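J.: Return a 3D structure for these sequence lines:
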Amino acid sequence: MSAPIVIHRPSATGGRRVTIRGQIAGLARDDQDVVEFLRRAGLHDAEQLLDDSSLVEWRGGRAHWYEAA
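T.: As a prediction, the model looks like this:
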């Protein structure tokens, strides 16, 4: 089973798509965008969640990297 929060591979134009429980939350250009998406989804301790591999799966590239692929 995959993590409920997925930060997908960087796009060709930069940024990463973020899905929360299978729903697209948006395109993140940095960690602060991801934190905002998580807060909107009701996860208020979002800053601490980004490196929790049981909750967040970083796909296709280094974690915290948003530059164009």
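
J.: contacts and neighbour counts: CA atoms only from here.
T.: Will do.

J.: where's the spatially closest residue to Arg9 that is not a sequence neighbour relative to Gly42, distance?
T.: In space, and not counting its chain neighbours, Arg9 is closest to Gly60: 4.3 Å by C-alpha to C-alpha, 6 or more residues apart in numbering. Using C-alpha to C-alpha, to the nearest Å, we find Gly60 at a distance of 26 Å from Gly42.

J.: Could you also give me the structure for this second sequence? I'd like to compare it with the first:
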Amino acid sequence: MTSAPMVVHPPLGAGGRRVTARGEVLGLAHSDADVLEFLRRAGLEGGEQLLDDSAWVKWRGGHAHHYEAA
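T.: Predicted structure coming up:
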């Protein structure tokens, strides 16, 4: 795999982070639970350990697991 299939983008000004998979917008996450639900819907069962596995999830901008605007 050359890049993580899921990307959690930088926090937005109003809070939350856009989540994409292979360029398709999956939705807006306000918590790790939201990201886990997007993973589940994409068929990636594996729980919270996937959130910190760079082979599956790429966190862009800001800190991982942080959803509030800077």
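
J.: that older thread, of Gly60 and Gly42 of the first structure, who's got more company?
T.: Gly60 (13 against 10; other C-alpha atoms under 10 Å).

J.: coming back round to it: show me what contacts the residue nearest to Arg9 of the first structure?
T.: Shown in contact with Gly60 of the first structure (C-alpha atoms under 8 Å, 6 or more residues apart in numbering): 8-10.

J.: what about the counterpart of Pro10 of the second structure in the first structure, how many neighbours?
T.: In the first structure, Pro10 of the second structure lines up with Arg9, judged by TM-score structural alignment. For Arg9 of the first structure, the neighbour count with other C-alpha under 10 Å is 22.

J.: and the helix or strand containing Arg9 of the first structure, how far from the second structure on average?
T.: In this assignment (DSSP states H and E), Arg9 of the first structure forms part of strand 5-10. Once fitted to the second structure, strand 5-10 of the first structure is off its aligned match by 0.3 Å on average (mean C-alpha distance after the TM-score superposition for the first structure).
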